[in-house]
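Engineer: turn this into a structure:
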Amino acid sequence: MKTTRFALSAALLASTTLVPVAALAQDADEDVIEVRFQYIPDDRRVTSEVAASLSIDDLATTGDSDLASALVRVTGLSTVGGRFVVVRGLNERYSNTLLNGSPMPSPEPFRRAAPLDILPTNVLSNVLVQKTFSPEFPGEFGGGVIGIETASLPDDRFFSVSIGASGDTVTTGNHGLTYGGSDTDWMGYDDGLRDMPDELAAVFDTTRVGNNLPAAQQQAIGRSLVNSELWVVQQIDTDANGSISIEAGERFDFDNFSLGLLVAGSFSNEWETREGQRGKGAIGAGDELIYENGPPSEDRSGLAPVGEGINNFFGTENEINASGLISVGVDFYNDHSISFLSMALRSTSKEARIEEQFNAGSSAVVRGDYTEWFERQVLFNQLRGEHLFESLGGLALDWRLSDATATRDAPYQRFVNYQYEDVPQTYRYEGDINDNFTRFSEIEDSTQDGGFDLTLPVSLGDFDAELKAGYSNTSRERDAYTRQFAFEQGSDGIPADLLFSRIDYIFAEQNIVDERLRLVETGGLTFPEAYNGRLFVEGYYAGVDVGLTDFVRAAVGVRFEQGTQKVDTFAFPANTADSGQVETRIEEDYVLPALTLTWTFADNLQLRTGYSQSIARPQFRELAFAEFFNTDTDQRFQGNPFLVNTEIESYDARLEYYFGRDQFVTVGAFYKVLENPIEEYIIPIGDGLNTSFINAPEATLTGAEFEFEKSFDFSDRWDGAFFNDREWFIKTNYTYIQSEVTADGTVTIAQGAFGSPSAIELNAAGFVQDGRALQGQSEHLFNLQVGFETFDGRARGALLYNFTGERSRAVANLSDNLPEISEQLPASLDFVYSRTLELGGNDWDFGFSVRNILGEDYEATQSAGGVELPVDTYDIGTSLSLSVSRTW
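Structural biologist: Just a heads-up that it's a prediction; the model follows:
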């Protein structure tokens, strides 16, 4: 579509509030011509909002292979687990991800936010990060919105292939862990080995597995579960990582009509080993912080002192990613376009891990072996159009219809527990029902979205203005369940000499008889196992963008949003009496105003200010009165059905000075007030780390941002090709954030037995340390890029540095005297280089990168009384990658 609008559609623009497009102001008396917009780039001029964007060139410079890695280079952004984006210190629940203007679903059980590590950068054309609310976006807008634009239709025919290989000093070629699995695991697909066995499937929806079943049927179900291929942890030497991507496009031009086709696909197989220490802290008798459960001593004779002991956690994950995209589009009469996009993103994780710890409850050293398989998949289909009607005064209409489904299937999550015996100095399977489990869990998250945006340029007296209005309707539904089973001992039990055998020998078919072992269902005894969550949001907005003077423009708008969120938690199998069902319903209507002012008060110098109101809703799993197990941290958490929405007021200001082409310095400040922010806190249940959720009374967030980008031409200072044929650049940004949570008020927690939660209102001072920072908020964020690009674009290189300050992973539980868990993400120093070489008369693109040059590691700790207790640490290592690509 050949228009002058910016490449991102209006649905993704920070705002359609246009700064004055006239670049000249003339004094009638003195005939002085004043230039105000010489260097202000289009993407900064067409929006009054505080925003940043990543282009294809930016992605090429940093060399990041997935979107989550690329976004940490943006001012004020960080990630959780390298997958979920945190904007301005507000964790991922306060961010929204839009794909071509439509919401992107999440296949993750613990997040509504989409994991951006599964989105490869080769299918993107631009990414917008907007930090100030404007009414064309959904009302759930806390930290910001991430607007992802997929690759547009090609200008000409092309075909491109790229292959890559990488490895790191911790994982590649070193000892790792795995398990047998199926023959096609390396492709990210199971060949049917992990399918639910027919014997279990026959009763799965109607009956709990236990001694209520006929003995023969119960034992047949137990014997039908896959044994050695999915139980036994094996040691291997891990392979290097590999990837391949293919892109192709074609365009057909006719009179007043163009047809385009774009196809892209990628596949990668990667390994990561983590080795470190894990433990759980508690306040001892002398008010000192000690390990309650933690790393054993080297001889496994007991609990090691703080800072000593063995690395008691060792795990290897094999992640296989595959993606495919097809886009078909039509441009006609220069002012109209319609396109259809179908995209599939798939990420499969196969993990084996071992964790040893001294367990205070049993006063023994125990070892847990885990084998897991997770299939995550997103299917996204969208039809959208862009239309400009010159005959209607320049009316622009953008519309979209999308249907997306995200799934996560985790069959055969397995655990077995052993206890260390001094004689014969080896581990022994204890045989208790709590010493093993087999889990089946599944999530399906479906989202349907439709909407349109209208803009119309008008003249209001002496003022030029743009009217805008729009509508959206979003429906989201999530179904999730977890079923857990375990083998318990029968009347005779397991023979004593067999307890020292390999686990597949213990759970062999001949031992699954009523006298020795029988399968029973152990999940759902204290909490329901399943939930259904639904969210319906209907929104309308209207606004005006008006030029008050030649250099001052205001954008005023309001969004009307009706939202209903409902979560039903229920036991398996569900029955007509709804036994154990817990229903949560939040139904709220909102009027959300937004105001921005842009004043270009001097040459290439402009000031933006803004005010807005927005909300954040609890996530489904936070509302579900069920217990979940987070495999990333090996901790349990439970939902709170009494949570309410968070309401947010935001104030923003940013001063921007553009002193050359793509050269600028900006300074900004922001302030937010959050009423009822949702926080995760520690609860003392069992031997591991457990958490739940509360609405803190109130929080404030204050911050400042700084950006600087400048290019240098050294050809007039030093002679030589190394300086004469290239432009050098420096890009840096820094964000300072300070937040405070108040304890002045009450919090509501959920307590009670299965299916019967009670709302307990307590003094917030028992859960919130007055004045502490928000969970997940880092005080300091810093990025630096120093590099070059040759004038012909055939070579570029950069040294990249990223720092994210310490932040809270889980807040303290003051009533139980449990300190918070703080995490320090590794600061990363990277070097990337790419070059195009002519070989055999053809151009070949080569890429090289070194990541985490300093070898920084991850560490999460608890601190009290001058003692810092590591609760989760592991090495990351330095990685090296190579790639080669060719385009025809």
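Engineer: from now on I want contacts and neighbour counts done on CA atoms only, so please keep to that.
Structural biologist: Fine.
Engineer: now do the end-to-end distance for stretch 487-495.
Structural biologist: 15 Å (C-alpha to C-alpha, to the nearest Å).
Engineer: part of a helix, is residue 201?
Structural biologist: Yes - the assignment for residue 201 is a helix, going by DSSP: H, G, I helix; E, B strand; the rest coil.
Engineer: what separates it from residue 214, distance-wise?
Structural biologist: Separation of residue 201 from residue 214 (C-alpha to C-alpha) stands at 16 Å.
Engineer: residue contacts, residue 330?
Structural biologist: 257, 258, 259, 260, 337, 338, 339 (C-alpha atoms under 8 Å, 6 or more residues apart in numbering).
Engineer: could you rerun that using 7 Å?
Structural biologist: Residues counted as contacts of residue 330 (C-alpha atoms under 7 Å, 6 or more residues apart in numbering) are 258, 259, 260, 337, 338, 339.
Engineer: can you flag the buried ones in those residues?
Structural biologist: Taking 16 or more other C-alpha atoms under 10 Å as the criterion, what is buried in the contacts of residue 330 is 258, 259, 260, 337, 338, 339.
Engineer: let's compare: structure for the following, please.
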Amino acid sequence: MIPAASATAVTEKLIGRITDANGEPVANARISVAGRDLSALTGADGRYALLLGDGSHDVTVRADGFEEQIFRGVSVVKSAGATLDVRLLPSSKRAHAETAGAGDAQHELGAISVEGQAIKDGSDTAVVLDRRYSPQVVDILGAEQISRAGDSDVGAALKRVTGLSLVDGKHVYVRGLGERYSSVVLNGAQIPSPDPTRRVVPLDLFPTSVLSSIAVQKSYSADMPGEFAGGTVGLNSRGAPNDFQLNVALTGKYLDGTTGDQGLRYRGGGKDWLGDGLDARKFPDGITPFPTDPAAREKVSEQVAARGYRTYKSEIDPGAVFGFGVGDSFDVGGWSLGYLGALRYSHEWATRKEQRRSYSLALGQLEQRSDFERSRTERMIDQSALVSLGAKRGRQHDVGITFMKIRQASDETRIDEGWDTQATDRDHNYRLRWIENALTVKQVHGDHKFDALSNLEVDWLYSHSGVTRDEPNTRSYKYEQAHDGSFAFARGSNNNDQLFAYLGDTMIEKRIDAKLPLRLSDDFTATLQTGLDRVSRGRGSYIRKFQFRGSRPADAPPDIWNVLTPEYIRPGGLLLQEVTQATDAYRAWQKLDAGYFATELNWADRYRLHIGVRREDNLQRVETYQLFAPNPTPIIGEINQVNWLPTAAFTWAYAEGAQLRLSFSKTVSRPDFREMSRAQFIDPELDIATRGNPDLKQTGIRNLDLRWEYYFSDTESFSVALFDKRFDNPIERVNQAGTGALLELKNAADARNRGIEIDYTGSLAQLRRWSWIDKGAIGRLPLEQLYAGFNYARIESQVDLGANAGIQTSTRRALQGQSPYVANLQLGYRSEDGKLESTLLFNVFGRRISQAGEHGVPDIYEEPFRQVDLVTSWVFSERWKMKIQARNLLDPDVNYTQGGLTTLRYRRGREFSLGMEWAW
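Structural biologist: Model (predicted):
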């Protein structure tokens, strides 16, 4: 930092106030003057005073935990006084200030005032500083970056990060590694998964509006969960603002091919538009347990049939998003109290037609075995609420409460029309499906600093989170083609299904961390860090399936809604029958106790070494059982293991703005609950029979990272990274010979993942520094208002299935879902007054394996997809802001191929939106 001004006044006293980047007072900061045996300490209010003679002085400000600052040429004239106010940034984070003109300085009787810029959470500056001074390799998306890209959920936002790709619209692959090798934390706490068969948190569940930043930590540290390979996605919720804020936002959306066109519908419930469809689809009375009495079965059958099966078409309305937020902070008795409340509601539609084909191998050639056209309309209702309460007392104490509730509902009407080799004629397959996910998070946290104990810092966290997944009364049924070409409700034994599924998962985490900074000499500091973490988790899940079975007259009407009526539902006719498997229910729990110790050594702010070790004692158990059995004998899977996980990271800041990082760690990946049980189950996502394996071993992982970084300024940087990961006993899904279509979980022999990442973000004014650029050609361009961002990752992976290859076509192949390259480009303009901003965005990923081939049939690949978006925002008055977005402008085909032949093809459609926001 440098003085903003100096002037003559009427005293010879230098006074001022020392604060941190948030404006909180810094106690016990020492202010000294070069060449003078003279210094002063700040009090609890951060104020100081020094008696100085006239002349020019070099003033130094030091405080434990903060960057030392020197101010040269502070001028004090005889009978004059001066004011020097300083804002400090944490140690190893260089403080920055602007040299203010006379109009910007704060003058009191000619006094000088020196202040750094306040750094707002989620701003471009905060993001670059956090990335630069983190001891680990980390990439961060701040609120400003997310706003420029216009991404509404975390999954969409993360595809802009170097080396990350989005699979199925909700699962993020970090450096080509899937959900098994990545984890998600909210405010530092782990959260449960709504997926019944995988340990994965779908990131489209989280709206970006409730977050201040998203951090992807790509190298491991001992204070993080030990299940790590690709990276840990850290979501940080918004906190209370410093001043009163009130904002209301409304956005309308148009999706090409959906809005204003005819879409598929069915009769649901009266509260579906609120995302609450459970009451209209819940279990009918008397179905639990399923009755054996014919009269009772008839009554239950009629209740289920009355839910309705008729589909129809109607015009689809535009999508709509509503947001509201309010927050403030105020001082009470030395404490700063704050609150934030935010609500969001989104209601959107998507209709598309998909071409779906499958193939088998015949005489060495691929032969088509099915061809269907899928018509589907999906209705998506998302709701979220965030409440954040905080209390701060200077820099010493910061406690807070966070409550977050997210509910996401999906309502799908789907018809598949086509043929397969098992049918003599064409089929129409219908599915009416409602899925409701809900996440509730309650957290209490505290951060404390004790100046009297050598600036000891103690942080603690209690987190209680629960997730539910409800799939009530999914109805599937089939129509077959008659000889006259008409279609009627099929008469086969598997012509209909009624499915009810539920999952509940609760996780409680308690953790405490302590950090002690030590100044061993003027150039050598150390920070000792330790912590304890306990995670307790419980889960219960079941699937119940029913079918209407029996006989009906030959002259029965063709439509299912005219067949499933009281006329035909009776003993001797059609009755509901439960076909739930004995392994469709399980309960599980986990207890994980962890402790770690780490230290960071800093030599002259040039060399930093961070070393640590974490110990995890993990016990997890799953019991698969038969629902309603009088004396069930559960199938048990269990893991009880202790792991020691070392990590080391070295940073060499060898030049101004440039540094080199090197890190190494050992981590693990453990089987999920259902993967440990030999019980067979139907994977609801893949719709394939799957069986776990109690003999599974955990995967051992060795991680090596090297990254070079250069920072042009607070908001501009360039980096190149190399990484290499080795896996022992990776877990893969394979199809064993002699098991039909049954997938089994097996340990492969080994796997490897390595790659390079390149990242740049900054102003195009950098072009003026490059000597080979024609200065005349660019001299008239407003380069200071133009910015660019670019990142590219090239990734290679290989898994060796070894003896566990089963009937897989390839015993060695790339990891499933891993793209060989991922690239992002952003070009933007920001007006000088900051009121108008426009960004053009491009994203592309390389060809990746979607499904491994079997019996000599090639693997199925998802072909490259290129997306172009344009986002423009305009603050056109003091209170009003408008945002216009155009997404997927190229609208290319989404294409999956097998041996060069299409297995799935569709278009997402172009989306246009107009939003208005009013803010106080």
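Engineer: now what about the TM-score between them?
Structural biologist: With the length set by TM-score structural alignment, normalised by the length of structure 1, the two chains reach a TM-score of 0.86; 807 aligned residues with a C-alpha RMSD of 2.9 Å.
Engineer: can the buried ones among the contacts of residue 330 of structure 1 go into a markdown table with extra columns for secondary structure and distance to residue 601 of structure 1?
Structural biologist: Formatted as a markdown table, those follow (DSSP: H, G, I helix; E, B strand; the rest coil; distance: C-alpha to C-alpha, whole Å):
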| residue | secondary structure | distance to residue 601 of structure 1 |
| --- | --- | --- |
| 258 | strand | 43 |
| 259 | strand | 45 |
| 260 | strand | 43 |
| 337 | strand | 38 |
| 338 | strand | 40 |
| 339 | strand | 41 |
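Engineer: which one of these is nearest to residue 420 of structure 1?
Structural biologist: When those are compared for distance to residue 420 of structure 1 (C-alpha to C-alpha), residue 339 wins out at 62.2 Å.
Engineer: what ranges does the stretch 51-200 of structure 1 have for its helices?
Structural biologist: Using DSSP state H, counting those that start in this stretch, the helices of the stretch 51-200 of structure 1 run over 56-62, 67-71, 198-204.
Engineer: contact partners of the last one?
Structural biologist: Identification of contacts with helix 198-204 of structure 1 by C-alpha under 7 Å, 6+ apart yields 220, 221, 224.
Engineer: likewise for stretch 878-891 of structure 2?
Structural biologist: 867-875, 907-920.
Engineer: quick one: the lengthiest helix in structure 2 to chain centroid distance?
Structural biologist: In structure 2, taking DSSP state H as the definition, the longest helix is helix 294-305. Here helix 294-305 of structure 2 is found 44 Å from its chain centre; the criterion is C-alpha atoms, centre = their mean, to the nearest Å.
Engineer: kindly report the same for stretch 535-545 of structure 2.
Structural biologist: Going by C-alpha atoms, centre = their mean, where stretch 535-545 of structure 2 is centred and where its chain is centred differ by 23 Å.
Engineer: ok, average deviation of that stretch from structure 1?
Structural biologist: By mean C-alpha distance after the TM-score superposition for structure 1, the fitted stretch 535-545 of structure 2 averages 0.8 Å away from its aligned residues in structure 1.
Engineer: which part of structure 1 lines up with that stretch?
Structural biologist: Aligning stretch 535-545 of structure 2 against structure 1 (TM-score structural alignment) gives residues 474-484.
Engineer: outside of that stretch, which residues touch it?
Structural biologist: 437-450, 521-523, 529-538.
Engineer: 6 Å instead?
Structural biologist: 438-449, 521-523, 529-537 (C-alpha atoms under 6 Å, 6 or more residues apart in numbering).
Engineer: those residues in strands, which ones?
Structural biologist: Within the contacts of stretch 474-484 of structure 1, membership in strands is found for 438-449, 521, 530-537, as judged by DSSP state E.
Engineer: can you turn the buried part of those into a PyMOL selection?
Structural biologist: Buried residues among these (16+ other C-alpha under 10 Å), as a PyMOL selection:
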select buried, resi 438+439+440+441+442+443+444+445+446+447+448+449+521+530+531+532+533+534+535+536+537
